[in-house]
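*Asks:* output the structure for:
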Amino acid sequence: MEKTQLQVTDNAALVIVDVQKGFEDGFWGRRNNPEAEGNIAALIDVWQATGRPVVFVRHDSPAQSRSPLRVGYEGNDFKDFVQERRGKGSGPEVLVTKSVNSAFYGEPDLDKWLRGAGVRQVVIAGIQTNMCNETTARMGGNLGYEVLFPLDAMHTFDLAGPFGWTATADELSRATAVSLHGGRFARVVTTRDVVEAAG
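*Replies:* Below is the predicted model:
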């Protein structure tokens, strides 16, 4: 990843996407980036220490589905390291629940909440890199936000596609990074870049 000089605004929002226990149960297959959780925790800690806004996003799959993220199932809960941090910062915090990929299509309305707080820059981290994180980043870019995407503060899983094609989690993460950064939807950076700029 290229080195970047970042400026993180005083009211930049950290959007933590779907860091839920259901992603730990083997349903999804082989994952990448075992450092993701530690980097996500580091971002939450610096955001809370500096009083910046934090958005916790939870994916609520329908209760009748077989998804490990379904409502009423333990997999719907946030991972412990996230749950333990909720409500611990001095800045504003909100829980957004959704049933689709983009955090901007959830309750309460994320765009309305961010604009109401005067936020123009967002940092996206969580699960999965090429799914809800990428979709949220693309929509955030379309809505006019400056989106920072710390690639090492997220992970994804190997995936099968059409025509017998498959892609590893690392390949998918790289493709997401190239598409978002090259397409100017977001600026792909590292957790260290963001923590140093925000501290």
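*Asks:* use CA for all of it now, contacts and neighbours both
*Replies:* Noted.
*Asks:* ranges for the helices of this structure?
*Replies:* For the chain, the helices defined by DSSP state H cover 36-49, 80-83, 110-116, 134-142, 169-182, 191-198.
*Asks:* out of those, flag the one nearest residue 122.
*Replies:* Proximity to residue 122, assessed across these by C-alpha to C-alpha, is greatest for helix 134-142 (8.1 Å).
*Asks:* to compare against the first, here's another:
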Amino acid sequence: MQTKHTALLLVDVQQAFDHPSWGARNNPQAEQNIASLLGHWRARQMPVIHIRHFSVHAASTLHPSHLGVAYKTEAMPITGEKEFTKSVNSALIGTGLEDYLHQQKIDRLVIVGISTDHCVSTTTRMAGNLGFTTYLVSDACATFDRRRADGKLFLAEDIHQIHLCSLDGEFCTVRTTAEILSAE
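*Replies:* All right, here's what the predicted structure looks like:
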């Protein structure tokens, strides 16, 4: 798996998700696992791609006028790593990412990021549908508690696990950080 044709795709690992307005979150170790994967990719000089969300809504913590659009410390790009910005959930819509992957002959993606049920899931689904061999790292992504319109609360961990279950085997292969790091 670990070749120049396998990219680590970091989706929306941004400071905005530390804002209390997002609510309770699962996987508090996600950023640490992302940092471990990023170090592994860098040490092997494999492709790393950063995706950053720029909301079109001025009040959003992810709007370019807010500090929250900055990358989290654990996921700061370095020189030579490709960056794309998006304003929709999928990193493959309107970004040039798909063309870049084909140009670089990258056919395998290892996806991490925030949030599991929004941009991570949408990007994973599209990548699988576009024919990329796709891995989603279960403990290197996270989401938040959500309330339905009627007020019913759904816990972040339940949402996270349901999305992983729905994606695995259909759009991607779900693996842990340890499994990805030990795969050769």
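*Asks:* identify whichever of the helices of structure 1 lies nearest to residue 155 of structure 1.
*Replies:* helix 36-49 (6.2 Å).
*Asks:* who does the closest one touch, helix- and strand-wise?
*Replies:* Judged by 3 or more C-alpha pairs under 8 Å, 6 or more residues apart in numbering; DSSP states H and E, the packing partners of helix 36-49 of structure 1 are strand 13-17, strand 54-59, strand 121-127, strand 154-155, helix 191-198.
*Asks:* could you dump those to a markdown table with distance to residue 143 of structure 1 and mean neighbour count?
*Replies:* Conversion of those to a markdown table gives the following (distance: least, C-alpha to C-alpha, whole Å; neighbours: other C-alpha atoms under 10 Å):
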| stretch | distance to residue 143 of structure 1 | mean neighbour count |
| --- | --- | --- |
| strand 13-17 | 15 | 25 |
| strand 54-59 | 17 | 24 |
| strand 121-127 | 11 | 26 |
| strand 154-155 | 22 | 26 |
| helix 191-198 | 22 | 17 |
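*Asks:* can I get the helices of structure 1 in TSV with distance to residue 62 of structure 1?
*Replies:* Formatted as TSV, the helices of structure 1 follow (distance: least, C-alpha to C-alpha, whole Å):
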stretch	distance to residue 62 of structure 1
helix 36-49	26
helix 80-83	21
helix 110-116	21
helix 134-142	20
helix 169-182	26
helix 191-198	33
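*Asks:* these: which one's closest to residue 100 of structure 1?
*Replies:* The minimum distance between residue 100 of structure 1 and the helices of structure 1 falls on helix 134-142, with 9.7 Å, by C-alpha to C-alpha.
*Asks:* flag every buried residue along the closest one.
*Replies:* Using 16 or more other C-alpha atoms under 10 Å as the test for burial, helix 134-142 of structure 1 gives 134-141.
*Asks:* of all those residues, which comes closest to residue 36 of structure 1?
*Replies:* Looking across these and measuring by C-alpha to C-alpha, the closest to residue 36 of structure 1 is residue 134, at 15.6 Å.
*Asks:* and residue 56 of structure 1, which of the helices of structure 1 is closest to it?
*Replies:* Residue 56 of structure 1 lies closest to helix 80-83 among the helices of structure 1, at 8.7 Å (C-alpha to C-alpha).
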